[in-house]
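Asker: Sequence and computational prediction follow.
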Amino acid sequence: MLFGVQMFPTDYSIQPAEFARAAEEREFESVFFPEHTHIPSGRETPWPSGEELPQEYAHCLSPVVAMASAATATARIRIGTAICLVAQHDPIMLAKEIASIDLISGGRVMLGAGAGWNREEMLNHGVDPTTRMARMREHVEAMTAVWTEEEASYHGLFVDFAAIWSWPKPVQRPRPPVLIGGGGPGVLDRVLEYGDGWMPFRDGTDDWSSPAFASTAPEPFEEELSARIAELQKKAAGQGRAPVPVTLFNAKAQPEALHRYAGAGITRCIFWLPSLPAQELLPRLDRLAELARG
């Protein structure tokens, strides 16, 4: 099983280049950055993971900038988004940005793609929340056309452009892996329709000192996740596809949990770290590295 780390890079935390270098030095396979372009101050949409939205959501850097910084500061570690709100981007521009970082990094990019939860944020980008799933599909398909075709074109309901030239093309062919985020009822079909992997999310924030974290018992979501992974692989086999990689976002940092994840067929675990300055974050990264080494 592969291990990666994720953090909201902010104006008050360790910066992306230092974070990625530290993760690479500790032999993590990957580093991921999330996205929110902004948080509307009059937000009415509830945060799915709790009542109070953490401050890093409004302070996070652009994942494109964070990935580029991480790419130039490292040599081996894979660099991804977890997740990029692709429906809120111009797909031609995002395709160029991702391809450029893939070139700069020597082919180390992964695009974790999601539709988002913050309705007001979407509306500020001109995205109708009720059509965000269909828009996400079209954006991924349009970007794939830009990445794979010398004269790319795409004609959909939300994205429509005639033949264009756009370089660079990604180093990874036919495209950087697209990991579809989410856990809703239709996510497995979306993964198989236009994704290269699935990125489910384990809800909650771990406090390593709490009695709840110390419990080695399986969490309630694990049984459902295991069943859905089995369903995904069965559907993939029925379509003649190889097993689909599964990246668990916000994995529980506990040996017993990691053993169960491996048994369920999870390919990669991403540990979620808080947005802290280097002197506070690096000891936590050391602890996770020790756990990953087993």
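Answerer: Yep, it's here.

Asker: okay, CA-based contacts and neighbour counts for the rest of this
Answerer: Noted.

Asker: does F221 count as helix, strand or coil?
Answerer: Of the three states, F221 takes helix according to DSSP: H, G, I helix; E, B strand; the rest coil.

Asker: Not counting its neighbours along the chain, what's nearest it?
Answerer: Leaving aside its chain neighbours, F221 sits nearest to R202 (7.7 Å; criterion: CA to CA, 6 or more residues apart in numbering).

Asker: now swap in L94 and tell me
Answerer: L94 sits nearest to M143 (CA to CA, 6+ apart), 7.5 Å away.

Asker: who's in contact with the helix or strand hosting the one you found?
Answerer: Per DSSP states H and E, M143 falls inside helix 132-148. Helix 132-148 has contacts (CA atoms under 8 Å, 6 or more residues apart in numbering) with 86-87, 91-92, 94-95, 99, 114-115, 152-154, 156, 158-159, 166, 169-170, 173-175, 190, 194.

Asker: which element follows it toward the C-terminus?
Answerer: Next along from helix 132-148, by DSSP H and E: strand 152-155.

Asker: Next one: the residue nearest to L94 from R137, what distance?
Answerer: Remark: distance between M143 and R137 (CA to CA, to the nearest Å) = 10 Å.

Asker: Please report the number of neighbouring residues for the closest residue to C60 other than its chain neighbours.
Answerer: For C60, ignoring the flanking residues on the chain, the nearest one in space by CA to CA, 6+ apart is T10 at 4.5 Å. Residues contacting T10 under the criterion other CA atoms under 10 Å number 21.

Asker: Check M7 too.
Answerer: Counted with other CA under 10 Å, residues neighbouring M7 total 23.

Asker: Same question for the one 5 residues further on.
Answerer: Other residues near Y12 come to 13 when the count uses other CA under 10 Å.

Asker: One more to weigh against that first structure:
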Amino acid sequence: MKIGITTFVTDEGISGTKLGTALEDRGFESLFLAEHSHIPASRRSPNPGGGEIPRVYYRAMDPFVTLASVAAVTERLILATGISLLIQRDVIHTAKEVATLDRISNGRFVFGVGTGWNREEMEDHGTDPRTRGALLDEQIEALREIWTKDLAEYHGKFIDFDPMYAWPKPLREIPILLGGGDAAAARAIRHGAGWIPAAVSDPADIPAQLARLDGHDLPVTVAFAPADPALLDAYAEAGVERLLISLPTLPEAEAEQALDDIAKAAEDYLN
């Protein structure tokens, strides 16, 4: 099992480039960055974690630009969105951004996507929260069309474009991972993609969690895990491909100390 870090890179914490080199130096496999374009002041959509929405949600830097900077200073680190709110994005621009990032990183990009939870944020982008799942399905199909066809064409209910040329193409098939719970697992099965569930706290709950993919050999990346060796061992024994440990957004020195602590807890799984 591979170990990565999931975090928010903001203008108030360690920079992406410093974080990327710190991760690679310590043997971590990957960096997954969260995405929020903004956070509306309205609180019609409650924070899933309860209480006020954390400051990092609206201070988050653009993950694609940040990961491009990390690509320039690393050689092995897998660069990923975790997750990109694709339903709030133009699919044609996003296809080009992903392919460009995959090329400049020499094939190290992984595309974690999801529907999100903040309805006001979606609405600000012109996305109807009621149909966001169907939109995401079409976007995934359209992205694959653009990435793989010299003459790409797609006609759906939400995404519609006539034959077009769009380059660059990615260096290889872009791994797509669906972030979320039951709906995301079902969508991963439909699209033959990977799944990103949130970590459970009790190792005894892992078999039931992973049973959502029974009968389907799909890669699983577990996110938001604590640096708990017992939980890491249990997920490894269950056959999970990758586990992402949460790193708080901290200044450089504090972030590096936190990474040292995480690396010690996960030392059996680091390169």
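Answerer: Happy to help now that I have it. This one's a predicted model, so the numbers in the text were calculated from it and none came from an experiment.

Asker: what's the TM-score here?
Answerer: Overlay of the two chains. TM-score (TM-score structural alignment, normalised by the length of the second structure): 0.95; 268 aligned residues with a CA RMSD of 1.3 Å.

Asker: that older thread, the residue nearest to F221 of the first structure maps to what in the second structure?
Answerer: Aligned by TM-score structural alignment, R202 of the first structure pairs with A199 of the second structure.

Asker: what sits against its match?
Answerer: Going by CA under 8 Å, 6+ apart, A199 of the second structure touches V222, A223, F224, A225.

Asker: Please identify the residue in the first structure that aligns with the third one.
Answerer: With TM-score structural alignment as the criterion, the equivalent of F224 of the second structure in the first structure is N250.

Asker: List the contacts of its match.
Answerer: Applying CA under 8 Å, 6+ apart, the residues near N250 of the first structure are F201, R202, D203, C269, I270, F271, W272.

Asker: Tell me, how many residues neighbour the first one?
Answerer: I take that to be F201 of the first structure. By the criterion of other CA under 10 Å, F201 of the first structure has 18 neighbours.

Asker: Quick one: the strands in the first structure, in order.
Answerer: Here the first structure has its strands, by DSSP state E, at 2-6, 30-33, 78-85, 109-114, 152-155, 160-164, 178-181, 197-199, 247-249, 268-272.

Asker: can you give me the helices for the second structure?
Answerer: Using DSSP state H, the helices of the second structure run over 16-25, 55-59, 63-73, 91-104, 119-124, 132-148, 182-191, 206-210, 229-237, 252-265.

Asker: got a markdown table for these, with distance to I5 of the second structure and mean neighbour count too?
Answerer: Converted to a markdown table, the helices of the second structure look like this (distance: least, CA to CA, whole Å; neighbours: other CA atoms under 10 Å):
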| stretch | distance to I5 of the second structure | mean neighbour count |
| --- | --- | --- |
| helix 16-25 | 8 | 19 |
| helix 55-59 | 16 | 16 |
| helix 63-73 | 13 | 20 |
| helix 91-104 | 19 | 19 |
| helix 119-124 | 25 | 18 |
| helix 132-148 | 25 | 19 |
| helix 182-191 | 21 | 18 |
| helix 206-210 | 20 | 14 |
| helix 229-237 | 13 | 17 |
| helix 252-265 | 9 | 16 |
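
Asker: what comes into contact with stretch 4-11 of the first structure?
Answerer: Against stretch 4-11 of the first structure from outside (CA under 8 Å, 6+ apart): 15-16, 23, 28-34, 56-57, 59-61, 66, 82, 268-275.

Asker: could you flag which of these are buried?
Answerer: With neighbours counted by 16 or more other CA atoms under 10 Å, the contacts of stretch 4-11 of the first structure contain buried members at 15-16, 23, 28-34, 56-57, 59-61, 66, 82, 268-273, 275.

Asker: can you pull the contacts of the closest residue to I3 of the second structure other than its chain neighbours?
Answerer: Nearest non-adjacent residue to I3 of the second structure, counting by CA to CA, 6+ apart: L243, 5.1 Å away. Contact analysis of L243 of the second structure by CA under 8 Å, 6+ apart lists M1, K2, I3, G4, T221, V222, A223, A225, L232, Y235.

Asker: Relative to R44 of the second structure, how far out is the fifth one?
Answerer: Think T221 of the second structure. To R44 of the second structure, T221 of the second structure is 30 Å away according to CA to CA.

Asker: between these two, which one's more packed in?
Answerer: Just comparing T221 of the second structure and R44: by other CA under 10 Å the higher neighbour count belongs to T221, 25 against 10.

Asker: And the residue sitting nearest the centre point of the first structure, how close does it get to W272 of the first structure?
Answerer: With distances taken as CA atoms, centre = their mean, A82 lies nearest the centre of the first structure, 2.0 Å away. Distance of A82 of the first structure to W272 of the first structure, computed by CA to CA: 10 Å.

Asker: Ok, A163 of the first structure next?
Answerer: Taking CA to CA, one finds A163 of the first structure at 41 Å from W272 of the first structure.

Asker: Quick one: map P248 of the second structure onto the first structure.
Answerer: P248 of the second structure maps onto P274 in the first structure, by TM-score structural alignment.

Asker: Excluding chain neighbours, what is closest to that match?
Answerer: The spatially closest residue to P274 of the first structure, leaving aside those adjacent along the chain, is M7, at 6.2 Å (CA to CA, 6+ apart).

Asker: Check T74 of the first structure too.
Answerer: T74 of the first structure sits nearest to R21 (CA to CA, 6+ apart), 5.7 Å away.
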